[in-house]
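Chemist: Provide a 3D model corresponding to the input given below.
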Amino acid sequence: MVKVAVLGASGGIGQPLSLLLKLNECVTELALYDIVNSPGVAADLGHINTPARVTGYLPADEGLKRALTNAHLIVIPAGVPRKPGMTRDDLFKINAGIVRDLATGIAQHASNAYVLIISNPVNSTVPIVVEVLKKHCVFNPKKIFGVTTLDVIRASTFSSEVSGADPCEVRVPVVGGHSGPTIVPLLSQISPPQSFSKEQIEKLTHRIQYGGDEVVKAKDGAGSATLSMAQAGARFAASILEATVKGKAGIIEPSYVCLEADKDRGAHLKSAVGGLEYFSHNIELGPEGIHKICEIGDITEYEKKLLETAIPELKLSIEKGAKTTITNCIYF
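Modeler: Next up is the predicted model:
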């Protein structure tokens, strides 16, 4: 039995994400939790002819506990979406409390689950979850992931529009964080190899960093990137399930993670990025979650400057999220 819980399942990301997870053959039980409408979403998805059984829970009657109990994988898209003129700081003020409460539920009822955090701002919400789990002495750094897959998907799509390559075949490493200037696309490491002019690199970099703004503007205040984010979240969830349920080796995905998940490579990367505790980069997944953090490799002078700009921004975001008192615990 493989139970997946979606926390925030009735929202703009949560509904299409839940649909895509219902179609995943690894999932045998899909538990949907939200403050409204989750039983209705569950009933709707339950009519789809795939084996996964779907249940919906509300806060009443210990709904969060019931949704989380025995979960193998938890995906958190809960929170308010970004609107025109809204900064990541504005989002933080609203979403921080939501994520903290959900993390407390996870610590109490599903401490061994793999946790995928979509709720923005990811640069801060991941440290919130980590600090809550540390307070409850159940923190396993190999099982906590900030979902930054959308940045890589955008990089593949946007660069292919310029080069004419098949976007399904293109991979661009994106490092740093998951907001504006903290997003650092390494176009020099694009695969298959492609050449771009300096002007093209600068334009592509800016578009990848601020791709979310395109959607917010195009939706004219009616929403943010929900469908593409749902697909990105489902892709990452599928990779986690392939590695942890099916035992498939060599799966590489980007994620914003706590660098102590890989003692050796994480320490080396931490030193290279100004002592940051969290960083987004390619990771290799394994049966226990994070098998290893990949090396950054050689980067251009332009990319080094982008990284230099990203580091202080990331530091501030991490400090903002990591306000929970750290207790002395023995970690996994």
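
Chemist: use CA for all of it now, contacts and neighbours both
Modeler: Noted.

Chemist: can you give me the helices in the stretch 1-150 of the chain?
Modeler: Along the stretch 1-150 of the chain, the stretches classed as helices by DSSP state H, counting those that start in this stretch are 14-22, 38-45, 63-68, 88-109, 122-135, 149-163.

Chemist: tell me which of the ones you listed lies nearest to residue 313.
Modeler: Between residue 313 and those, the tightest spacing by C-alpha to C-alpha is seen for helix 122-135, at 9.4 Å.

Chemist: which secondary structure elements does the host helix or strand of residue 266 contact?
Modeler: Residue 266 is part of helix 263-272 when elements are defined by DSSP states H and E. Applying 3 or more C-alpha pairs under 8 Å, 6 or more residues apart in numbering; DSSP states H and E, we find helix 263-272 packed against strand 289-293.

Chemist: how far off centre is the strand it packs on?
Modeler: Its chain's average C-alpha position is 15 Å from that of strand 289-293, according to C-alpha atoms, centre = their mean, to the nearest Å.

Chemist: next helix or strand past it?
Modeler: In N-to-C order, the element after strand 289-293 by DSSP H and E is helix 301-321.

Chemist: tell me the centre residue of this structure?
Modeler: In the chain, the residue lying closest to the centroid (C-alpha atoms, centre = their mean) is residue 147, at 1.1 Å.

Chemist: thought that residue was touching residue 120?
Modeler: No. At 9.9 Å, residue 147 and residue 120 do not qualify as touching, with contact defined as C-alpha atoms under 8 Å.

Chemist: for residue 281, helix, strand, or coil?
Modeler: Recorded secondary structure, residue 281: strand (DSSP: H, G, I helix; E, B strand; the rest coil).

Chemist: that one - nearest residue in space that isn't next to it in sequence?
Modeler: Of all residues beyond its chain neighbours, the one nearest residue 281 is residue 175 (4.7 Å), with distances taken as C-alpha to C-alpha, 6 or more residues apart in numbering.

Chemist: contacting residues for that neighbour?
Modeler: 183-186, 279-282 (C-alpha atoms under 8 Å, 6 or more residues apart in numbering).

Chemist: which one of these has the most neighbours?
Modeler: residue 184 (29 neighbours; other C-alpha atoms under 10 Å).

Chemist: I'd like the structure of this one too, to check against the first:
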Amino acid sequence: MKAGIGQPLSLLLKACPLVDHLSLYDVVNTPGVTADLSHISSVAKIDGFLPADDGMKKAFTGADIVVIPAGIPRKPGMTRDDLFKINAGIVQGLIEGVANYCPDAYVLVISNPVNSTVPIAAEVLTKAGKFNPKKLFGVTTLDVVRAETFVQAITGTKDPAQTVIPVIGGHSGETIVPLFSQAKPSVDIPKEKLDDLTKRVQFGGDEVVKAKDGAGSATLSMAYAGYRFAERVMQAAKGKSGVVESTFVYLPGVDGGDAIAKETGCQYFSVPVELGPQGAVKAHNIVGSANEYEKGLLQACYDGLKGNIEKGIDFVKNPPQKSEK
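Modeler: Okay, here's the model as predicted:
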């Protein structure tokens, strides 16, 4: 596991009492990380694999949940398109492994750009005849966590997580739409602070990149968010009722999703989704309840999100040509 999201996420999952067995898979470092984590006195047994000797097959076979944080950060001189092609290819390969070795697993995609990698995953699984839209989730929980945290400065509540704030749309920039008007309990945000608060949720990642001064991005907070969503999926899988989390899903494949797809013009969208033992039970349509300010944000979201989704689908249907060496 590289020193990005994967290691802190693995630590959180190893410590989670809901996890019986944790298998790590990466192209480097997995044996060392596994040995380190194996000394933790928690319930989960742990093993780790590299690509050699059918490592992916061994790691994935029998898995109930696959969490994918894989990818590389953008390096100097690398365009966003270069980065997309690399990370899209990594996700594609891992999802092919899911299709081959654990097609019934819940699949939680953290790898950016989520707006495109989730459609990539769906296309790969569909080609393999293994796509269950009720078990494919794009993890957008960091946007929710940021909204909860940043609004605390206004509300003054002791525990920010006790304020439920739906964040819908996608998982980058203007595609992220926090619906503060639907917070529970309700929050009173001064009008002059709303723009800055909204932009901070949308572009919180930039804040971390700047603070780390080129040495990284939002890895620790993303690991926490990935863990929080995985924990909720596990709770629902084990029979806990009333579990609802915002997540990026293929709307036509989830009950209640068709109405949201019709209203937004997007096949993939993050909305609050009720989770159960079989995955996504129902997508909650809260789009129409947005206030006028939020409806303006949503229009910008739709415009950006549609292009992101198409880019992911096209990556699988029309693979980029490999350059000749």
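
Chemist: okay if I get the contacts of residue 175 of the first structure as TSV plus distance to residue 234 of the first structure?
Modeler: Output for the contacts of residue 175 of the first structure, formatted as TSV (distance: C-alpha to C-alpha, whole Å):
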residue	distance to residue 234 of the first structure
183	21
184	23
185	22
186	24
279	21
280	18
281	18
282	17
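
Chemist: please pull up the equivalent of the residue nearest to the centre of the first structure in the second structure.
Modeler: The equivalent of residue 147 of the first structure in the second structure is residue 139 (alignment by TM-score structural alignment).

Chemist: residues in contact with that match?
Modeler: 108-110, 114, 225-226, 229, 247-248.

Chemist: 6 Å instead, please
Modeler: Taking C-alpha atoms under 6 Å, 6 or more residues apart in numbering, we find residue 139 of the second structure in contact with 109-110, 247.

Chemist: check residue 68 of the first structure too.
Modeler: Here residue 68 of the first structure is in contact with residue 110 (criterion: C-alpha under 6 Å, 6+ apart).

Chemist: now do 7 Å
Modeler: In this structure, residue 68 of the first structure makes contact with 5, 106, 109-110, judged by C-alpha atoms under 7 Å, 6 or more residues apart in numbering.

Chemist: cool, and residue 45 of the first structure?
Modeler: Contacts of residue 45 of the first structure by C-alpha under 7 Å, 6+ apart are residue 19.

Chemist: that one matches what in the second structure?
Modeler: Per TM-score structural alignment, residue 45 of the first structure is aligned with residue 37.

Chemist: next one: that match from residue 56 of the second structure, what distance?
Modeler: 19 Å (C-alpha to C-alpha, to the nearest Å).

Chemist: same deal with residue 221 of the second structure?
Modeler: Taking C-alpha to C-alpha, one finds residue 221 of the second structure at 27 Å from residue 56 of the second structure.

Chemist: one step back: part of a strand, is the residue nearest to residue 281 of the first structure?
Modeler: Yes. Looking at residue 175 of the first structure with three-state DSSP, it is inside a strand.

Chemist: how much space between it and residue 46 of the first structure?
Modeler: Counting by C-alpha to C-alpha - residue 175 of the first structure and residue 46 of the first structure are separated by 38 Å.

Chemist: just residue 325 of the first structure next, same as before
Modeler: Residue 325 of the first structure sits 41 Å away from residue 46 of the first structure when distances are taken as C-alpha to C-alpha.

Chemist: who has more neighbours, these two?
Modeler: residue 46 (18 against 10).

Chemist: list the contacts of the nearest residue to the more buried one once chain neighbours are set aside.
Modeler: Leaving aside its chain neighbours, residue 46 of the first structure sits nearest to residue 54 (5.6 Å; criterion: C-alpha to C-alpha, 6+ apart). Applying C-alpha under 7 Å, 6+ apart, we find residue 54 of the first structure in contact with 29-31, 42, 46.

Chemist: can you do 8 Å?
Modeler: Residue 54 of the first structure neighbours (C-alpha under 8 Å, 6+ apart): 22, 29-32, 42-43, 45-46.

Chemist: got the contact list for the closest residue to residue 33 of the second structure other than its chain neighbours?
Modeler: Among residues not flanking residue 33 of the second structure along the chain, residue 1 sits closest, at 6.7 Å (C-alpha to C-alpha, 6+ apart). Contacts for residue 1 of the second structure were tallied using C-alpha under 8 Å, 6+ apart; they are 7, 24-30, 33.

Chemist: picking that back up, packed most tightly, which of the helices of the stretch 1-150 of the first structure would that be?
Modeler: Per-stretch averages of neighbours, counted by mean count of other C-alpha atoms under 10 Å, single out helix 122-135 among the helices of the stretch 1-150 of the first structure, with a mean of 26.

Chemist: just want the angle from that one to helix 301-321.
Modeler: 50 degrees (axes from the mean of the first three to the mean of the last three C-alpha atoms, to 10 degrees).

Chemist: against residue 280 of the first structure, how distant is residue 223 of the first structure?
Modeler: In terms of C-alpha to C-alpha, residue 223 of the first structure sits 25 Å off from residue 280 of the first structure.

Chemist: and what of residue 166 of the first structure?
Modeler: Distance check for residue 166 of the first structure against residue 280 of the first structure: by C-alpha to C-alpha, it reads 25 Å.

Chemist: what about the closest residue to residue 238 of the second structure other than its chain neighbours, neighbour count?
Modeler: Among residues not flanking residue 238 of the second structure along the chain, residue 277 sits closest, at 6.4 Å (C-alpha to C-alpha, 6+ apart). The number of residues packed near residue 277 of the second structure is 15, by other C-alpha under 10 Å.
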